[in-house]
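Engineer: Let's see this in three dimensions:
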Amino acid sequence: MTHLRRPRPVGVLAVAAPVLLLAVLAAVVLLFPTAGDARTTSGLRSEIDRARGREQQLSSTVARLEALEGTAAKAVAAAQGRLADVRAQSTAAQSRLARTEGDLRATRAHLVRLRRRLSEGREILAEVLRARYAYEKPDLVEVVLSSRGFSDLVERLNFLKRVQQRDTLIVAGVRDARDQAVGDERRLDRLRTDQQREARRVAAQRDAIESMTAGLEQRRAALASARDARRAALSNTRAGRRRAERSLSRLEAQQRAAARQYTTPAASSGGGGGGGASSGGPWAIPWPIVQCESGGVNHPPNSAGASGYYQFMPQTWQALGGSTPNAYQAPKAEQDRLAAKLWNGGAGAGNWDCAAMVGITG
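Structural biologist: Coordinates of the predicted model:
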């Protein structure tokens, strides 16, 4: 007993030791048939309680990680949507820039052609003018005489005038077209500069959002990995707790079987020590404990004061309401009744030192 601990009398141990040792060994073998079950019920219950606490902690952690992963997944989806928009804007800006650059190249090529054409027209007009003034002017009489009539004369003068006007118009038209091409080139050059700036801005924005999206995806993946790790730990913890519960159930069943088997043993023969008389069962507590404590003998007080079939200490006996100064002086029925009270359905097993020795715990 916890509060019944006492030194054993030498005489009692000398007489009962062989029988008690064999009985204890037999009880231990029956209670613990395998090495895997060699754990106390209290130790298994502590292990189960710790596992349940760990399960609650891991379940809470998994729930928090799942919530964080859900938030991160929403952020990734929003970032990906924004990235798709910016990529579309970047593609459109690049397309506009490509069209502008194509228009600019075409305008420059057209301008080159116009300049060449203007140069050629000017050369032709100069040549015509030089040819016109290279000869002496015919006098009026010669012109009149060479004409077929006045109408022919007027026609010739109008023709020369129209030729000169046409050449002048051609040169002027080419010059205007050149000036317009120059204006178009400048306008397209400015437009290209603006579009290049816009394309760079959109590309920078796209790169920033891509980087942000990649970071969010990494965070979501890290949260998912942490969640999976906690889930695996939770699964392992739950499996360990269930194994411990099965071990506890087997151990308790074995203890109950052992207790039932040894609760009503055959009547013991008279034991030695202090002249106490022996008595048979039934017993108020499992027989292996009784056998270890007293061997089923109603011992008188030992050097520590413990006595009776159940080895009550005097103060414990009195606290339980014993009718005699010492337990051994009372009938076995009274000792059984008070031992059952102290046993309390197994909750008081720790009051006997031998309970732990034979593997029976509360």
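Engineer: From now on I want contacts and neighbour counts done on CA atoms only, so please keep to that.
Structural biologist: Noted.
Engineer: Skipping its backbone neighbours, what lies nearest Arg175 in space?
Structural biologist: Leaving aside its chain neighbours, Arg175 sits nearest to Leu118 (6.3 Å; criterion: Cα to Cα, 6 or more residues apart in numbering).
Engineer: tell me which element the one you found is part of?
Structural biologist: Element membership of Leu118 [criterion: DSSP states H and E] is helix 41-134.
Engineer: And the next helix or strand past that helix?
Structural biologist: Past helix 41-134, the next helix or strand by DSSP H and E is helix 140-146.
Engineer: residues in contact with that next one?
Structural biologist: Helix 140-146 has contacts (Cα atoms under 8 Å, 6 or more residues apart in numbering) with 150, 153.
Engineer: Heading C-terminal from it, find the next helix or strand.
Structural biologist: Per DSSP H and E, the helix or strand that comes after helix 140-146 is helix 150-263.
Engineer: What helices and strands are in contact with that next one?
Structural biologist: helix 10-31, helix 41-134, helix 140-146, helix 287-293 (3 or more Cα pairs under 8 Å, 6 or more residues apart in numbering; DSSP states H and E).
Engineer: Spatially central residue in this structure, please.
Structural biologist: Arg227 (2.4 Å; Cα atoms, centre = their mean).
Engineer: For the comparison step, fold the sequence that follows:
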Amino acid sequence: MRLRHVMAGAVLPLVLCASLWLVLPLGSQATTPQGRAASLQQKIQTTRGKIGRRKGTEHVLTSDIQRWSSKINRLQGSISTLQSREGRIQDDLDARRAELVQTQKDLRSERARLARLRARLAEGRKILSRRLAELYEADKPDLITVVLNSNGFADLLERGEFLGRIQDQDNTVIKLVRSAKADATSTAARLDKLEARQQQLTAIVLQRRDQVAAVKNQLIGTRVGYAQTRAGKANALSKVRTERKSLETHLDELQKESDKVQAQLQGGVGLPAGPIHGGSGRFIWPVNGPITAPFCERRAWEACHPGMDIGVPTGTPIRAADGGRVAIAGWEGGYGNYTCIQHTASLSTCYGHQSVLKVHVGEQVTQGQIIGLSGSTGHSTGPHLHFEVRVNGAVTNPMNYL
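Structural biologist: All right, here's what the predicted structure looks like:
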């Protein structure tokens, strides 16, 4: 029994320790400045990788848009040609329509004229029929019969005049019928030609209309394809750029937090300043390190890099290149923590992406004085110092002064 109590007393503390081990937070690296720094660096590297992939996608989409722009330029030439052709077809169509209207007008006129001729012919035939019947019934008198049956000279004259009128009337009726028949025949032939011409013109007009419709559909299809392709590429590029900018903002926040942790680890004094490095110019080097980006280097997001980048670890002390008055000391957009020192009325130097600022606006500094610690604040892809030389506010090559 006593042994049981002893064993129970020994096991109970072990159980309590195990329970506390499961419940209490672990003293992991994430709770220490070193662990936080490592975690932030991992997140920074991951975010940079995402940004790099987005930039690659932007490059591909930009190239695709350029290729489509070339295709669109070629298509625009075809569209212009089709538009010219459409204009010519429309002009031809208008001319054909005008000709068709005139033909239909002529056709109506000829049909009315034919109706009149047919009426005249019918009337002439009636008159001729009646005259033939009269001649048949009365037997046509000749000149001898009229002379022999005349009672005197006056009666002879009257009979001769009557005979002449009968002959003239007969000739007039015969000519009328003959002319009306010939005119009706020629008019019918002209009508046939006009009707054939009308049918031909109608077919031409319909064909031209079909051509105009086909050209318009081709133009519409080309434009719709152009709009859809460009819109799709532009939307995709806009989306990727938005994602990339969001990642860059997140990267800036991570980098600022990382710089703060780094400053905590270094006790707020940074790395050793190192010796002053002078050159052949009037300025000393603000930090000692390799040039990772020369002045006016062309980048995807800028045509000319305004300054030069010097690769140094976060927390490296930054020296004033020359003495002067601090004109700017604070956060400046993509520069992050940014300091500018006015050396003369026209000449100044500027220092970007600092993790810590050690001067304030209006302060007088001497050449070689520590003005801040390097970092990666703002739009930066890694720890370095962005160094600028400005003349009358415009950037110039720093190597001309170092």
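Engineer: follow-up on the earlier one: of the helices and strands packed on helix 150-263 of the first structure, give the one that comes closest to Arg166 of the first structure.
Structural biologist: Closest to Arg166 of the first structure of those is helix 41-134 (Cα to Cα; 10.0 Å).
Engineer: just how off-centre is that closest one within its chain?
Structural biologist: Its chain's C-alpha centre and that of helix 41-134 of the first structure lie 31 Å apart, by Cα atoms, centre = their mean, to the nearest Å.
Engineer: Which stretches in the stretch 301-402 of the second structure count as strands?
Structural biologist: 308-310, 317-319, 324-331, 337-342, 347-357, 364-365, 370-374, 385-391, 394-396 (DSSP state E, counting those that start in this stretch).
Engineer: Out of these, the one nearest Leu117 of the second structure is which?
Structural biologist: Minimum separation from Leu117 of the second structure across the strands of the stretch 301-402 of the second structure (Cα to Cα) falls at strand 394-396, 98.7 Å.
Engineer: what stretch of the first structure does the closest one fall on?
Structural biologist: Following TM-score structural alignment, strand 394-396 of the second structure has no partner segment in the first structure.
Engineer: Distance from the chain centre to that strand, please.
Structural biologist: The answer for strand 394-396 of the second structure is 36 Å, by Cα atoms, centre = their mean.
Engineer: And stretch 167-174 of the second structure, by the same measure?
Structural biologist: Remark: stretch 167-174 of the second structure is offset 86 Å from the chain centroid, using Cα atoms, centre = their mean.
Engineer: Tell me how many other residues crowd the counterpart of Thr242 of the second structure in the first structure.
Structural biologist: In the first structure, the residue equivalent to Thr242 of the second structure is Ala239, according to TM-score structural alignment. Ala239 of the first structure: 13 surrounding residues under other Cα atoms under 10 Å.
Engineer: circling back to that earlier point, what's the angle between the helix holding Leu118 of the first structure and helix 150-263?
Structural biologist: Interaxial angle, helix 41-134 of the first structure versus helix 150-263 (axes from the mean of the first three to the mean of the last three Cα atoms, to 10 degrees): 170 degrees.
Engineer: Output the contacting helices and strands for helix 41-134 of the first structure.
Structural biologist: Against helix 41-134 of the first structure (3+ Cα pairs under 8 Å, 6+ apart) you get helix 150-263.
Engineer: Could you look over the helices and strands packed on helix 150-263 of the first structure and pick the most buried one?
Structural biologist: Counting by mean count of other Cα atoms under 10 Å, helix 287-293 has the highest mean neighbour count of those, with a mean of 25.
Engineer: can you tell me what part of the second structure it aligns to?
Structural biologist: Taking TM-score structural alignment, helix 287-293 of the first structure hits no residues over in the second structure.
Engineer: Over in the second structure, find the residue span the helix or strand following that helix aligns onto.
Structural biologist: Tracing the chain past helix 287-293 of the first structure, the next element assigned as helix or strand by DSSP H and E is helix 314-319. Here helix 314-319 of the first structure fails to align to any part of the second structure, judged by TM-score structural alignment.
Engineer: which parts of helix 314-319 of the first structure are buried?
Structural biologist: For helix 314-319 of the first structure, a neighbour-count test (16 or more other Cα atoms under 10 Å) marks 314-317 as buried.
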